[in-house]
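Q: Got a sequence here, can you build the structure:
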Amino acid sequence: MGSSRVRVAVDAMGGDHAPAEIVGGAIKAQQELDVEILLVGDPQQIEACLAQHPTAPKMEIVPAEGVIEMTEDPVPALRKKPKASINVAMKLVKQGKADAVVSAGHSGAAMAAALLRLGRLPGIDRPAIGAVFPTMVQGQPVLVLDVGANVDCRPKYLEQFALMGTVYAQYVLGSEQPRVGLLNIGEEPNKGNELAIQTHELLQANERIPFTGNCEGRDVLSGDFDVVVCDGFAGNILLKFAEAVGGILLQILKEELPRGKRGKLGVTVLKHNLRRIRSRVDHAEHGGALLLGVAGVCIIGHGSSDAETMCSAVRSAQEAVENQVLDRIKESLPALSPS
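A: Next up, the predicted model:
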């Protein structure tokens, strides 16, 4: 690729605050991380944003036309707009001109574009969106997947999620012996619906998956698990609930701090601590969610991503590439149960 640095194609037009915040995050990433950014989108709009940062490093702009709107049905829209920014970004990875894609746009469109342009890894029936959450144990996050790619699942899909999650936890999150849990309504193996019961049997039988048993909702953020697998329906509810709780906690902290001069003094004294609290409770601080199971590294950012969050998303992409997550997942696939 002409460069030893990880090259990340950033969908500059995707997200609630695109392109200004996306470009700002790309600049921050190229300044702070050892990466090379390719900004994909409308050249005029991107150049106007770059002009607001006169000291920004030079970045390549890859022209694209249009964006997939949140109200559009992903697959028809992708076919109707072949030059849309997310399509062009995925094509760069397919052609080997970029190592990863980061987009804060339509998550369904990002997943569909990845499937259409990059394809699935052999042996993977459905890709999964994995989100990293903070836990009660500092420095020990938990990966939850799927958080929205697959509303309806079969047991073998969840087995595949567990295997991919194990690899990601080992090589990116730094868990030497990841503990994999199955989201359920009780600890006992016979608890839950038919999907949970059958999945429990598959995970328990697979020696490659370090399965430790069922994980109840209250245990997800306990630090007792490194990977939690579930279908996309339950996972997305969990994701949105966690986002709300994090926001509420921060709001309560602001409201409950003393008012007046004492309050101002308290905020000044606690500013660093409040920032650290935010980074621990807000899972958006981890950047975005990795789409596992496609033949390329793809990070789906939050629609409301600001520059800071986009920089974190680029970092997640960089870590996945440098730790050879795709190759390691491919090596693990023979351990899956026959379809």
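
Q: use CA for all of it now, contacts and neighbours both
A: Noted.

Q: and Trp96, that's in a helix?
A: Rather than Trp, residue 96 is Gly. No. Under the criterion used here (DSSP: H, G, I helix; E, B strand; the rest coil), Gly96 is coil, not part of a helix.

Q: That one and Ala89, how far apart?
A: Noted for Gly96: a distance of 11 Å to Ala89, by C-alpha to C-alpha, to the nearest Å.

Q: Those two: which has the busier surroundings?
A: Set Gly96 next to Ala89 and count neighbours by other C-alpha atoms under 10 Å: Ala89 wins out with 33 against 12.

Q: Let me know the outermost residue of the chain.
A: Lys261 (41.0 Å; C-alpha atoms, centre = their mean).

Q: dump the residue contacts of Val297.
A: When contacts are counted by C-alpha atoms under 8 Å, 6 or more residues apart in numbering, Val297 touches Asp99, Ala100, Val101, Leu290, Leu291, Ala317, Ala320, Val321, Leu326.

Q: who does the helix or strand hosting Ile329 touch, helix- and strand-wise?
A: Assessed by DSSP states H and E, Ile329 sits inside helix 325-332. When contacts are defined as 3 or more C-alpha pairs under 8 Å, 6 or more residues apart in numbering; DSSP states H and E, helix 325-332 sits against helix 155-171.

Q: Tell me what angle the helix it packs on forms with helix 325-332.
A: On the basis of axes from the mean of the first three to the mean of the last three C-alpha atoms, to 10 degrees, helix 155-171 is oriented at 120 degrees to helix 325-332.

Q: And the contacts of the helix or strand that helix 155-171 is followed by?
A: Next helix or strand after helix 155-171 toward the C-terminus (DSSP H and E): strand 180-183. For strand 180-183, the surrounding residues in contact (C-alpha under 8 Å, 6+ apart) are 162, 166, 196, 200, 209-217, 225-230.

Q: Could you also give me the structure for this next sequence, so I can compare it with the first?
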Amino acid sequence: MKKIAVDAMGGDNAPQAIVEGVNQALAAFKDIEIQLYGDEAKIKDYLTATERVSIIHTDEKINSDDEPAKAIRRKKKASMVLGAQAVKEGSADAVISAGNTGALLAAGLFVVGRIKGVDRPGLMSTMPTADGKGFDMLDLGANAENTAAHLHQYAILGSFYAKNVRGLANPRVGLLNNGTEDTKGDPLRKETYALLAADSSLNFVGNVEARELMNNVADVIVADGFTGNAVLKTMEGTALTIMGTLKSSIKKGGLKAKLGALLLKDSLYSLRDSMDYSSAGGAVLFGLKAPVVKCHGSSDAKAVFHTIKQVRTMLETNVVGQLVEEFTPKDSE
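A: Next up is the predicted model:
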């Protein structure tokens, strides 16, 4: 049985969206147990599942405007911290939260702990592509600044995840840059390119431009945390704007527009689904001793369900256990 700790109080739509997503996951997967951390009375308002779920009550929670490191130290009974503590103590196998990203990163690093040999865990998410296959991208903001050695390690981590969780035999790794030529980029990108090109364990396909990300140009995209986070939010904002503008145009377009939308309904749904990142799950802080996964702050029940599904797959494939073995120096065995 896979035991997953869930911060029921984190995110814009908590606890309703979190608990409704948990209800769906418990109905779909018979091999998981959920531990819900948060206000018991509020959680019970939405919890319909009665088996394989428990509530660990706490009145304390970390707010979106709390300073991450201070919040982890001072709010020892916060729902997010208790979930991370359960993982550390072994009573849970993974933790999920839609709350304060910085605080979850801090809880992951200081409570759960990083794998020995991983310099800086990276925040990684599976992003959508036009053909529906998606790509893994890191770092998405766990670290504002990175060295070439960090980016090289992100390529290894991302490739490992793509192989073991997404089932890709030989994932293509691309370096996000301002041009495809190997001479492009600032000193960080040039040094990283040399490291990736020299690593025969990676299927490095070279530099990748941001405009090609959704065209299945690579299976793993490597970026520094500042750039990766900016690209992530640009993609999210663009997708939301396109869908919102299209919907608004149809509503304002009169009868012809509505009839046209009716005829194109299947195609429009397909477009919506291809740009929907919620079905890919959450962002994994990869490189820690256990799965620590961040749901989007505005996650609905569907996104929470898919994040639990993602964590279930991570536990089923034992990707973290395999990663520990991969990074353990052979001479220490």
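
Q: Any idea what the TM-score comes out to?
A: Put the two chains on top of each other and the TM-score (TM-score structural alignment, normalised by the length of the second structure) is 0.92; 327 aligned residues with a C-alpha RMSD of 2.0 Å.

Q: all strands of the first structure, in order?
A: Ranges of strands in the first structure, per DSSP state E, are 6-11, 35-41, 60-63, 100-103, 128-133, 142-145, 180-183, 211-215, 227-229, 288-292, 297-301.

Q: Pull up the aligned stretch in the second structure for the last one.
A: Pointing back at strand 297-301 of the first structure there. Alignment of strand 297-301 of the first structure against the second structure: residues 291-295, by TM-score structural alignment.

Q: Over to the fifth one?
A: Aligned by TM-score structural alignment, strand 128-133 of the first structure corresponds to residues 122-127 of the second structure.

Q: After superposing, tell me the mean distance of that stretch to the first structure.
A: Mean deviation of stretch 122-127 of the second structure relative to the first structure after superposition (mean C-alpha distance after the TM-score superposition for the first structure): 0.9 Å.

Q: Can you list the buried residues in that stretch?
A: Residues of stretch 122-127 of the second structure classed as buried: Gly122, Leu123, Met124, Ser125, Thr126, Met127 (neighbour count, 16 or more other C-alpha atoms under 10 Å).

Q: now those as CSV including distance to Glu325 of the second structure?
A: Below are these laid out as CSV (distance: C-alpha to C-alpha, whole Å):
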residue, distance to Glu325 of the second structure
Gly122, 18
Leu123, 20
Met124, 20
Ser125, 23
Thr126, 24
Met127, 27
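
Q: What is the nearest of the residues you listed to Lys77 of the second structure?
A: Closest approach between these and Lys77 of the second structure, by C-alpha to C-alpha: Leu123, at 24.7 Å.

Q: That closest one: what's it in contact with?
A: With C-alpha under 8 Å, 6+ apart, Leu123 of the second structure has these contacts: Leu138, Asp139, Leu140, Gly141, Ala142, Ala283, Val284, Leu285, Phe286.

Q: What of Gly83 of the second structure?
A: Contacts for Gly83 of the second structure (C-alpha under 8 Å, 6+ apart) come out as Ala5, Val6, Asp7, Tyr37, Ala92, Val95.

Q: State the distance from the residue nearest the centre of the first structure to Leu202 of the first structure.
A: Centroid-nearest residue in the first structure: Ala289, 0.8 Å away (criterion: C-alpha atoms, centre = their mean). According to C-alpha to C-alpha, Ala289 of the first structure stands 25 Å off from Leu202 of the first structure.

Q: And for Ser312 of the first structure?
A: Counting by C-alpha to C-alpha, the gap from Ser312 of the first structure to Leu202 of the first structure is 34 Å.

Q: what do you get for Lys264 of the first structure?
A: Shown here: Lys264 of the first structure relative to Leu202 of the first structure, a distance of 56 Å by C-alpha to C-alpha.

Q: sorry, back to before: now list the buried members of the contacts of Gly83 of the second structure.
A: Buried residues within the contacts of Gly83 of the second structure, counting neighbours by 16+ other C-alpha under 10 Å: Ala5, Val6, Asp7, Tyr37, Ala92, Val95.

Q: What distance do you get for the aligned partner of Phe226 of the second structure in the first structure to Gly247 of the first structure?
A: Aligned by TM-score structural alignment, Phe226 of the second structure pairs with Phe233 of the first structure. Computed as C-alpha to C-alpha, the Phe233 of the first structure to Gly247 of the first structure distance reads 22 Å.

Q: Reformat the strands of the first structure as TSV; add distance to Asn273 of the first structure.
A: Conversion of the strands of the first structure to TSV gives the following (distance: least, C-alpha to C-alpha, whole Å):
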stretch	distance to Asn273 of the first structure
strand 6-11	32
strand 35-41	30
strand 60-63	38
strand 100-103	30
strand 128-133	19
strand 142-145	22
strand 180-183	32
strand 211-215	31
strand 227-229	28
strand 288-292	24
strand 297-301	26
